[in-house]
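Colleague: Dropping a prediction and its sequence here:
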Amino acid sequence: MSDSAPPLLFLDVDGPLIPFGATRHQLPDGYPVFEPEQGSGGTGGNPLIARIDPDLGPRLRALPCELVWATTWESEANECIAPWLGLPELPVVSWPEPPPAVGTDGLHWKTPALLRWAAGRPFAWVDDEINDTDRAWVEAHHPGRALLLRVDAWRGLTDADFTALDDWLRLPGG
């Protein structure tokens, strides 16, 4: 790994980019639906894509990192979501077929695969299913810096999440 390689940002889709699971009390008018900008990719026939705020694309591109899809959407994220957000084609983490069930210890099934993919590089992981077991496992098994940022699935990525990511990614040794 080169010392000049930027940190990785493993990005989940369902929850961080596509909010879901809110109650009527939390979102009385439902989830917002966004129209594609002129010349951007359309929804590709998937109604969930229109729930992704296209303004997230420029915010993600502005972060000092290498974006990587870490989602069960796998390559479909590049086909459907990247154009909607104005992102280039991104690397994609491939998962085992079928993904293993969450263990009795509470470790998320994505966690070991992300550490293998990172191969010691510093990384941030944005997901709505991260827990303290994942944090402890990463701390014990990953030699580099890591930020595991749990996002509220019903809200998706917020301004506070972007601030936390940007601050962490700009730390020395990132």
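Modeller: Received the coordinates, thanks. Residues are numbered from 1 along each chain as shown.

Colleague: From here on, just use CA atoms for contacts and neighbour counts.
Modeller: Fine.

Colleague: Which stretches in this structure count as strands?
Modeller: Ranges of strands within the chain are 8-11, 66-69, 123-127, 146-150, based on DSSP state E.

Colleague: mind putting those strands in a markdown table, distance to T23 and mean neighbour count included?
Modeller: Below are the strands of the chain laid out as a markdown table (distance: least, CA to CA, whole Å; neighbours: other CA atoms under 10 Å):
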| stretch | distance to T23 | mean neighbour count |
| --- | --- | --- |
| strand 8-11 | 25 | 23 |
| strand 66-69 | 28 | 20 |
| strand 123-127 | 20 | 24 |
| strand 146-150 | 19 | 19 |
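
Colleague: Put this next to the previous one:
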Amino acid sequence: MTGSGGLPLLFLDVDGPLLPFGPATGPSGSHPTYSTGPVPPGAGAHPLLARIDPGLGPRLAALDCELVWATTWTHGANEVVAPRLGLPALPVVLWPGMSSADARDARAGLHWKTRTLVEWAGGRAFAWVDDEIGEADRRWVAAHHGERALLHRVDPGRGLTDDDFRLLDTWLRMM
């Protein structure tokens, strides 16, 4: 399931970390928009894509890790989001159908992505950037993943910030 190599994985969600939504919590009180030239095929229907900062792409690519889409956008992230960021096609986590275990996890406060990401990591160190990570996810990963893991919640009203990149870079350098 995972790519080759020993670099840690960086699981990226789109909505929230890369595509801010909801009330803007940044200093300006509104979401900035960016013009990135031609709109990739299929992107015109999504009204918030102009909020994706193309400057995030080079910053993500510069991190010493293997980037992986961990989003409900699945392959659409490569078709629509990656071109806006100037990123190549990335590996994509595909989500299994809901099960009774998922319902039990939800009642316990565990995010529906958590088990799949640990399985996908296959024992490799990983960071997970998402706007829906909670303490139950951190506890479950600590108990069920034998390698280092950073579960980092991003404010969905701001998206990835300089502070988030500093944290990720520091964590990756400790590898």
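Modeller: The structure has been received and is ready for your questions. A quick note: this is a predicted structure, and the numbers were derived from the prediction, not measured.

Colleague: what TM-score do we get after superposing?
Modeller: The pair, once superposed, lands on a TM-score of 0.88 when counted by TM-score structural alignment, normalised by the length of structure 1; 170 aligned residues with a CA RMSD of 2.5 Å.

Colleague: what does R138 of structure 2 align to in structure 1?
Modeller: Under the alignment (TM-score structural alignment), R138 of structure 2 pairs with R135 in structure 1.

Colleague: could you pull out the helices for structure 2?
Modeller: Ranges of helices in structure 2, per DSSP state H, are 56-62, 76, 82-85, 100-107, 114-121, 135-144, 162-173.

Colleague: quick one on the thing from earlier: can you name the residues that contact the match of R138 of structure 2?
Modeller: Residues in contact with R135 of structure 1 (CA atoms under 8 Å, 6 or more residues apart in numbering) are L148.

Colleague: Next one: it relative to R155 of structure 1, how far apart?
Modeller: 22 Å (CA to CA, to the nearest Å).

Colleague: what do you get for E79 of structure 1?
Modeller: Counting by CA to CA - E79 of structure 1 and R155 of structure 1 are separated by 24 Å.

Colleague: So if I had to pick from those two, which one is more boxed in?
Modeller: R155 (18 against 15; other CA atoms under 10 Å).

Colleague: what's the counterpart of that one in structure 2?
Modeller: Matched to structure 2 by TM-score structural alignment, R155 of structure 1 sits across from R158.

Colleague: Test my guess that that match contacts G22.
Modeller: No - using CA atoms under 8 Å, R158 of structure 2 makes no contact with G22, being 9.2 Å away.

Colleague: what does stretch 159-174 of structure 1 contact?
Modeller: Here stretch 159-174 of structure 1 has contacts from 6-7, 59, 63-65, 122, 124, 145, 147, 149, 151, using CA under 8 Å, 6+ apart.

Colleague: ChimeraX command to pick out the buried ones of those residues?
Modeller: If you want just the buried ones from those in ChimeraX, going by 16 or more other CA atoms under 10 Å, the selection is:
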select :6,7,63,64,65,122,124,145,147,149,151
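
Colleague: Output the contacts of stretch 159-174 of structure 1 as a markdown table; include the columns distance to E74 of structure 1.
Modeller: Formatted as a markdown table, the contacts of stretch 159-174 of structure 1 follow (distance: CA to CA, whole Å):
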| residue | distance to E74 of structure 1 |
| --- | --- |
| P6 | 22 |
| P7 | 20 |
| R59 | 21 |
| L63 | 21 |
| P64 | 23 |
| C65 | 19 |
| P122 | 22 |
| A124 | 18 |
| R145 | 25 |
| L147 | 22 |
| L149 | 20 |
| V151 | 19 |
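
Colleague: Nearest to H25 of structure 1 among the contacts of stretch 159-174 of structure 1?
Modeller: V151 (19.0 Å; CA to CA).

Colleague: Nearest to the spatial middle of structure 1, which residue is it?
Modeller: Centroid check for structure 1 by CA atoms, centre = their mean gives L11 as the closest residue, at 1.8 Å.

Colleague: who touches that one in this structure?
Modeller: Here L11 of structure 1 is in contact with 67-71, 125-127 (criterion: CA under 8 Å, 6+ apart).

Colleague: Of these, just say which sits nearest to V93 of structure 1.
Modeller: A70 (5.3 Å).

Colleague: Isn't that closest one up against N78?
Modeller: No - applying CA under 8 Å as the test, A70 of structure 1 and N78 come out as separate, 11.5 Å apart.

Colleague: what about these two, which has more around it?
Modeller: The residue with more neighbours, out of A70 of structure 1 and N78, is A70; 24 against 18, by other CA under 10 Å.

Colleague: roughly how far apart are that one and Q26 of structure 1?
Modeller: Per CA to CA, A70 of structure 1 is found 27 Å from Q26 of structure 1.

Colleague: nearest spatial neighbour of V33 of structure 1, skipping sequence neighbours?
Modeller: Take V33 of structure 1 and drop its neighbours on the chain: the residue closest to it by CA to CA, 6 or more residues apart in numbering is R51, 4.8 Å away.
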